[in-house]
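Provided below for reference: sequence and predicted model.
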Amino acid sequence: MNSKFFSFLFLGIACGATVFAQNSPGKYSWSNLPTAQLPSFKSDTLRITNFGAVADGITLNTRSINEAITACSKKGGGVVLIPGGLWLTGPIELKSNVNLHLVRDAVLLFSPDINQYPLVEANFEGRRSARCQSPLFATNTENVAITGRGVIDGNGDVWRPVKKDKLTENEWKKRVEYGGELSQDGRTWYPSQMSKVAEETKRGSAMSEGQSLKDFEDIKNYLRPNLLFLNGCRKVLLEGVTFQNSPGWCLHPMLCEELTLRNLLVKNPDYAQNGDGMDIESCKNVLVEGCTLDVGDDGICIKSGKDEEGRKRNKPTENVVIRNNLVYKAHGGFTIGSEMSGGAKNIFVYNCSFLGSDVGLRFKTARGRGGVVENIYIKDVHMKDISGAAIYFDMYYFTKPPAAGQEVLIPAVTEETPSFRNFYINNIVCNGAEQGIFIRGLPEMSVKNIFLNDITLQAVKGVDLIEASNIQLNNVNLLSDKNDPAVYLENANDIVLDSIKYNSKTTRFINVNGKRSGSIKLSNTKLPETAESIQFNNGANASMFSKIK
């Protein structure tokens, strides 16, 4: 390939990356985004006070609120109004054609009495599971909404274990004085003996063939519900409300279509174990916009079932627009996985800010999941104070990868092999991260077809590409403190590095590892004037690398 042709190729990468994304195979593009249909409701309004509800923070209003919702639905729908006040309640079932509306000073507080939440068959982390009934739930409803400006509080602290190192000394002291149980090492607080025993004996919630809910009664308190669980619903709107303090995940729509989450505030303490903000699972035609999240686990997360169950379900999360959102504390600002066995595709993320999350853009999976995540489009994302990586792909989630240079037996590709491919990531700025870009695939299935353009990353470390194929970095500014090397490659193939800027103190720009590396091309980038500017290790050699200009 001559240099003239390669210059033309890089010009296309530099100037036309977005065009390439728009013209890539698929129904949707930046000029033709997916849409989600909104529900509509009659103006008829029923107040929960007309059904006996009392806003004294003591009276349990479960019956009154559910009767109001049922009556409204039976009349053909409308609005169920929750006026100002502190409304204590148990589980609430949403029904078709009903808009549950909370005024600005309404607080819907779910009871701390765990006996109010019966064991039910549900779904958690992609598997059929025994869980306590979600405080808010709906199954196979159509035309349903929760709107307003009020607060929905799940009273999560009565459910969740807490690690000592997540709290201040005074917070820990108060938690221990509250009651509950401590782990043997005294570093974890459990809200009950039941939850402690379940954790220490590694009892899970997944229901095996032949098991019934009775088999889980002895660990009921351990089976924390998600605050909102919507299963198989259509035309759903969540707008304006604050959802906070969830026992498990906060918002969990599953197998829903035409789903809109707009202008929500989603809050959990940063110590909230499994305190995800939004877990959108196997849903189709979704809009998430104008939301603010500050949570204890992943912020905005895409899922589609786990392992064999997810593959059998075969329902990807697809046709999703995520825009104009702000994420503070979270394990990932925008996340896909690790339960992605049904796949994910046609997802567009733009105009979002992540301020203080552990990871910015986070994509995670592992052997056994299966599933294909593809056609993911991301642009105009701004990050600050990311404690981990700004952009992160990892196919070794909760498993141990081989050491650099270690000989491995490469497994065959099967339906259990996951795949990340066709990601188009443009115009990303990060001020402060542990690492700029980290991509790690599997020997049998590399992370492939990742196009990163116009990226500025102020981070301690630069770029790691491990078991990766067809990765293109164009106009990437690596303001990294740890500059040896700026780019690390291990068993990486078809790597294009064009117009890469890096710390002027860098003595080693690139370190190539592994005999399965190859076709590494550098253009419009000046190498350090040192003998060790390029290094080859563990079977890599100079024939794998070429500098075009």
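Structure received.

alpha carbons only for contacts and neighbour counts from here, please
OK.

And the residue lying closest to residue 219 once chain neighbours are set aside, how far from residue 539?
In space, and not counting its chain neighbours, residue 219 is closest to residue 194: 5.5 Å by CA to CA, 6 or more residues apart in numbering. Taking CA to CA, to the nearest Å as the measure, residue 194 falls 53 Å from residue 539.

neighbour-wise, which of the two wins?
Neighbours were counted for residue 194 and for residue 539 using other CA atoms under 10 Å; residue 194 has more, 17 against 13.

ok, the more buried one to residue 241 distance?
33 Å.

just to revisit the earlier point, is it correct that the residue nearest to residue 219 falls within a helix?
Yes: assigned with DSSP: H, G, I helix; E, B strand; the rest coil, residue 194 falls within a helix.

how near is it to residue 290?
Residue 194 is 40 Å from residue 290, by CA to CA.

tell me which element residue 65 is part of?
Here residue 65 sits within helix 62-74, counting by DSSP states H and E.

right, and residue 333 touches residue 302 too?
No: when contacts are counted by CA atoms under 8 Å, residue 333 is not listed as touching residue 302 (11.3 Å).

Compare those two and say which is more crowded by neighbours.
More crowded of residue 333 and residue 302, by other CA under 10 Å: residue 333, with 32 against 27.

tell me the contacts of the more buried one?
Residues near residue 333 by CA atoms under 8 Å, 6 or more residues apart in numbering: 298, 299, 300, 327, 354, 357, 358, 359, 360, 361, 362.

Use this one as the comparison:
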Amino acid sequence: MVETGTTSSWWRAQLHLHHHRRWIPTFFTTHKTLLAALWITFFFTVFLWQQRSAASGFLIFRRPFTYRAFPKLRPVAFNLTDFGAVGDGVTVNTVAFERAVMAISKLGKKGGGQLNVPPGYWLTAPFNLTSHMTLFLAEGAEILGINDEKYWTLMPPLPSYGCGREHPGPRYGSLIHGQNLKDVVITGHNGTINGQGQTWWKKYRQKLLNHTRGPLVQIMWSSDILISNITLRDSPFWTLHPFDCKNVTVRNVTILAPVFEAPNTDGIDADSCEDVVIEDCYISVGDDAVAIKSGWDQYGVAYGRPSKNILIRNLVVRSMVSAGVSIGSEMSGGVSNVTVENVYVWSSRRAVRIKTAPGRGGYVRHITYRNLTFENVRVGIVIKTDYNEHPDDGFDPKAFPSLHDINYFSIHGEGVRVPVRIHGSEDIPVRKLTFRDMSVGITYKKKHIFQCAYVEGRVIGTIFPAPCENLDLYDEGGHLIRRSTSQNVSDIDYDF
């Protein structure tokens, strides 16, 4: 009875399946024809989608930008196209930018104006900003710098430098420039300002330029500056250069340039600036990711504008040529009260560096590094006192800078060849140096891992690798364990 019931059920199932198969067209009886039908259905669906999308200008396989309305950040807002601009990457839109800025310059008493740059490729020669202005770049908007230097204005040397950084005499101005401004915002939905620096870099290497290359964005003698939510890339020279400015915030900015073959493309150079915050940024460039400066030799001393009260935090940076975060080497006006914290430096030549030389004068003091992480970095912490580049022969060789009160707290990482290289000198000793909570995995197992010369300071608690003999040792409670016998012992090895 059981076998009979099972057999009957099986036959009923087969009859049921046969009944449904009669309704399936014979066209689908093989795998090949079924696959062909699926492809036909797919392309027919895509065709219908493309037809519906054509009105919006989106073509198949091109990534569409989701439209995001421009926020109104000023009482009055303009679109760049209102002034005749064309975003085709070919039309030169300098006049449109200049007309827009002129219109905004008349609105200062009403709270200023906003210039919206819509999606597109907006080729332009250099242009100036105005006070009480917001430059807003939409997602998919890209301002392109024209790469023929004849369109770039020549400007006098920076007063604290005395000459161009690369050549005597004048220098090229920046693609986006501003002087003596107040209340300027450059922001957006992560639009891009692209300096198209490839031609500049090639001419520089071939020694075909007679003047110092221009930055991508430079704002001078100004206050209340906010730069956020944009991408800056491929600058001819330094990327973002605030000079002698107060109250500057750079937040959530991506800065990019090739890590090789893009000379001197520093990410952010805060130069003789006061009250600066640089935070939440990603920077990968062909020189220092961030550099704090304040003038060059006798010109910087005479100009006398220090960089001070600077907070650098929450960065991811990379520099295969120079350093993640640098102070100097042009620091003749002085640098003080700088905090660098929560910074991740990866695949770089150096992580954090202070560099100076005889002839600079000035000082570097009250500097705190906290919660730094190094990964695959050749040299982690560097202080270098023989960075001998000078604007001319007029510097005072006895103008020795002062370096003191420099602190390194909570330093960690792996894949580091030389964790510390503090290279003071008899004329420029490094004083009041502190290390606390340091553990860095090293890739070089021989001597000279923690290098020191003419250094006076202390180590608190246990750190790895073992510190040099120049530093006093304290336990976690701050009790002296061992006094250094000499702060002038030199253990510097540049062979690796």
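Arrived safely. From a predicted model like this one, the values you see are computed outputs, not experimental measurements.

quick revisit: and the contacts of residue 333 of the first structure, which are buried?
When these are checked for burial by 16 or more other CA atoms under 10 Å, the buried set is 298, 299, 300, 327, 354, 357, 358, 359, 360, 361, 362.

Next, format these as a markdown table and append distance to residue 448 of the first structure and secondary structure.
Shown next, in a markdown table, are those (distance: CA to CA, whole Å; DSSP: H, G, I helix; E, B strand; the rest coil):
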| residue | distance to residue 448 of the first structure | secondary structure |
| --- | --- | --- |
| 298 | 24 | coil |
| 299 | 25 | coil |
| 300 | 23 | strand |
| 327 | 27 | strand |
| 354 | 25 | strand |
| 357 | 26 | coil |
| 358 | 24 | coil |
| 359 | 20 | coil |
| 360 | 20 | coil |
| 361 | 16 | strand |
| 362 | 16 | strand |
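
Out of those, the closest to residue 10 of the first structure would be?
Distance ranking of these against residue 10 of the first structure, using CA to CA, places residue 361 first at 25.3 Å.

what about that closest one, distance to residue 140 of the first structure?
Distance, residue 361 of the first structure to residue 140 of the first structure, by CA to CA: 32 Å.

Could you do residue 338 of the first structure as well?
Going from residue 338 of the first structure to residue 140 of the first structure by CA to CA gives 26 Å.

Neighbour count for those two, which is higher?
Legend: neighbour count by other CA under 10 Å for residue 338 of the first structure and residue 140, higher for residue 338 (26 against 13).

Identify the residue of the second structure aligned to that one.
Mapped onto the second structure by TM-score structural alignment, residue 338 of the first structure lines up with residue 329.

what's near enough to touch its match?
293, 354, 355, 356, 357, 387 are the contacts of residue 329 of the second structure under CA under 8 Å, 6+ apart.

most neighbours, which of these?
residue 356 (29 neighbours).

Determine the three-state secondary structure at the match of residue 338 of the first structure.
Secondary structure, three-state DSSP: residue 329 of the second structure is coil.

So it versus residue 300 of the second structure, what's the distance?
Per CA to CA, residue 329 of the second structure is found 11 Å from residue 300 of the second structure.

circling back: what sits up against the helix holding residue 65 of the first structure?
Residues from elsewhere that reach helix 62-74 of the first structure (CA under 8 Å, 6+ apart): 45-49, 51-53, 78-80, 88-98, 100.

Report the contact partners of the counterpart of residue 288 of the second structure in the first structure.
Matched by TM-score structural alignment, residue 288 of the second structure corresponds to residue 298 in the first structure. The contact partners of residue 298 of the first structure, taken as CA under 8 Å, 6+ apart, are 275, 276, 277, 278, 330, 331, 332, 333, 334, 335.

so, if you compare these, which one comes nearest to residue 41 of the first structure?
Within the contacts of residue 298 of the first structure, the smallest distance to residue 41 of the first structure is 24.8 Å, found for residue 278 (CA to CA).

Tell me who's in contact with that closest one.
Per CA under 8 Å, 6+ apart, neighbours of residue 278 of the first structure: 249, 250, 251, 252, 298, 299, 300, 301.

quick one: the fifth one from residue 226 of the first structure, how far?
Read that as residue 298 of the first structure. For residue 298 of the first structure relative to residue 226 of the first structure (CA to CA), the value is 14 Å.

repeat for the first one
Using CA to CA, one obtains 5 Å as the distance from residue 249 of the first structure to residue 226 of the first structure.

Near the alignment partner in the second structure of residue 98 of the first structure, how many other residues are there?
When the second structure is aligned by TM-score structural alignment, residue 98 of the first structure is paired with residue 133. Using other CA under 10 Å, residue 133 of the second structure is surrounded by 26 other residues.

And the strands in the stretch 301-450 of the first structure?
Secondary structure of the stretch 301-450 of the first structure, counting by DSSP state E, counting those that start in this stretch: strands at 317-323, 326-327, 334-336, 344-355, 361-364, 372-394, 419-440, 447-459.

Now do the buried residues in the longest one.
Taking 16+ other CA under 10 Å as the neighbour-count basis, strand 372-394 of the first structure is seen to contain the buried residues 372-394.

Can you spell out which helices and strands pack onto that strand?
In terms of contacts (3 or more CA pairs under 8 Å, 6 or more residues apart in numbering; DSSP states H and E), strand 372-394 of the first structure is packed against strand 344-355, strand 361-364, strand 419-440.
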